[in-house]
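Peer 1: Okay, structure incoming, though there's no sequence with it:
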């Protein structure tokens, strides 16, 4: 079962992890154009797959994670501008 998670956004353009977990799939790369609400990665937490989406349309400026990365709640995953 997958849930779609809209991450918190503290830094302008940052897509952050809504909870701690492991990145199991990264769906974008630096330079990709994304739409608001587009799924950018899958975060596994407590045996649940959570779809992480972009809060706005733009271009991926930075990818801070890779498949297999362990992340903490609030950690920056991507930067979108």
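Peer 2: Yep, that arrived. None of these values were measured; they are calculated from a predicted model.
Peer 1: switch to C-alpha atoms for all contacts and neighbour counts from now on
Peer 2: OK.
Peer 1: ok, residue 45 touching residue 21?
Peer 2: Yes. Using C-alpha atoms under 8 Å, residue 45 makes contact with residue 21 at a distance of 4.6 Å.
Peer 1: Looking at the two, which is more packed in?
Peer 2: residue 21 (22 against 13; other C-alpha atoms under 10 Å).
Peer 1: From the centroid of this protein, which residue is nearest?
Peer 2: By C-alpha atoms, centre = their mean, the chain has its centre lying nearest to residue 52, at 4.5 Å.
Peer 1: name the helices or strands packed onto the helix or strand hosting that one?
Peer 2: Taking DSSP states H and E as the criterion, residue 52 maps to strand 48-53. On a contact count with 3 or more C-alpha pairs under 8 Å, 6 or more residues apart in numbering; DSSP states H and E, strand 48-53 meets strand 2-5, strand 39-45.
Peer 1: also this one, for the comparison:
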């Protein structure tokens, strides 16, 4: 099983976490919403799989490159 780390592409604040540990996700599914430069930017799943780990919570301040979550994918 492949472990895919989903990292932040920009600095900002986590507005909403849309998935939890153990949830099944599909490619393109919105995982969370980041506020950056007064814009709401969705973070989408890069693969089908299961959320193995959440590394953040709502209201967390993040930097570019921070780990957000880990997806376990069989593909």
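Peer 2: Right, received. Where do you want to start? Keep in mind the model is a prediction, meaning the values are calculated, not measured.
Peer 1: Just give the TM-score of the two.
Peer 2: Superposed pair, TM-score by TM-score structural alignment, normalised by the length of the second structure: 0.91. Supporting alignment: 70 aligned residues with a C-alpha RMSD of 0.7 Å.
Peer 1: before we move on, back to that, once aligned to the second structure, how far is the following helix or strand past the strand holding residue 52 of the first structure on average?
Peer 2: Counting by DSSP H and E, the element after strand 48-53 of the first structure in chain order, helix or strand, is strand 58-63. With mean C-alpha distance after the TM-score superposition for the first structure, strand 58-63 of the first structure departs from the second structure by a mean of 0.2 Å once superposed.
Peer 1: Quick one: the residues in the second structure that strand 58-63 of the first structure pairs up with.
Peer 2: Mapped onto the second structure using TM-score structural alignment, strand 58-63 of the first structure covers residues 49-54.
Peer 1: roughly how far is the matching stretch from the heart of the chain?
Peer 2: Between the centre of stretch 49-54 of the second structure and the centre of its chain there are 9 Å (C-alpha atoms, centre = their mean, to the nearest Å).
Peer 1: can you list contacts of that stretch?
Peer 2: Contacts to stretch 49-54 of the second structure, defined as C-alpha atoms under 8 Å, 6 or more residues apart in numbering, come from residues 19-26, 68-74.
Peer 1: Check stretch 3-14 of the second structure too.
Peer 2: Residues outside stretch 3-14 of the second structure that contact it (C-alpha under 8 Å, 6+ apart): 32-37, 45-46, 56-73.
Peer 1: sorry, back to before: pick the most deeply packed of the helices and strands packed on strand 48-53 of the first structure.
Peer 2: Greatest average neighbour count among those goes to strand 39-45 (a mean of 21), per mean count of other C-alpha atoms under 10 Å.
Peer 1: and that strand with strand 58-63, angle?
Peer 2: Taking axes from the mean of the first three to the mean of the last three C-alpha atoms, to 10 degrees, one finds that strand 39-45 of the first structure is oriented at 50 degrees with respect to strand 58-63.
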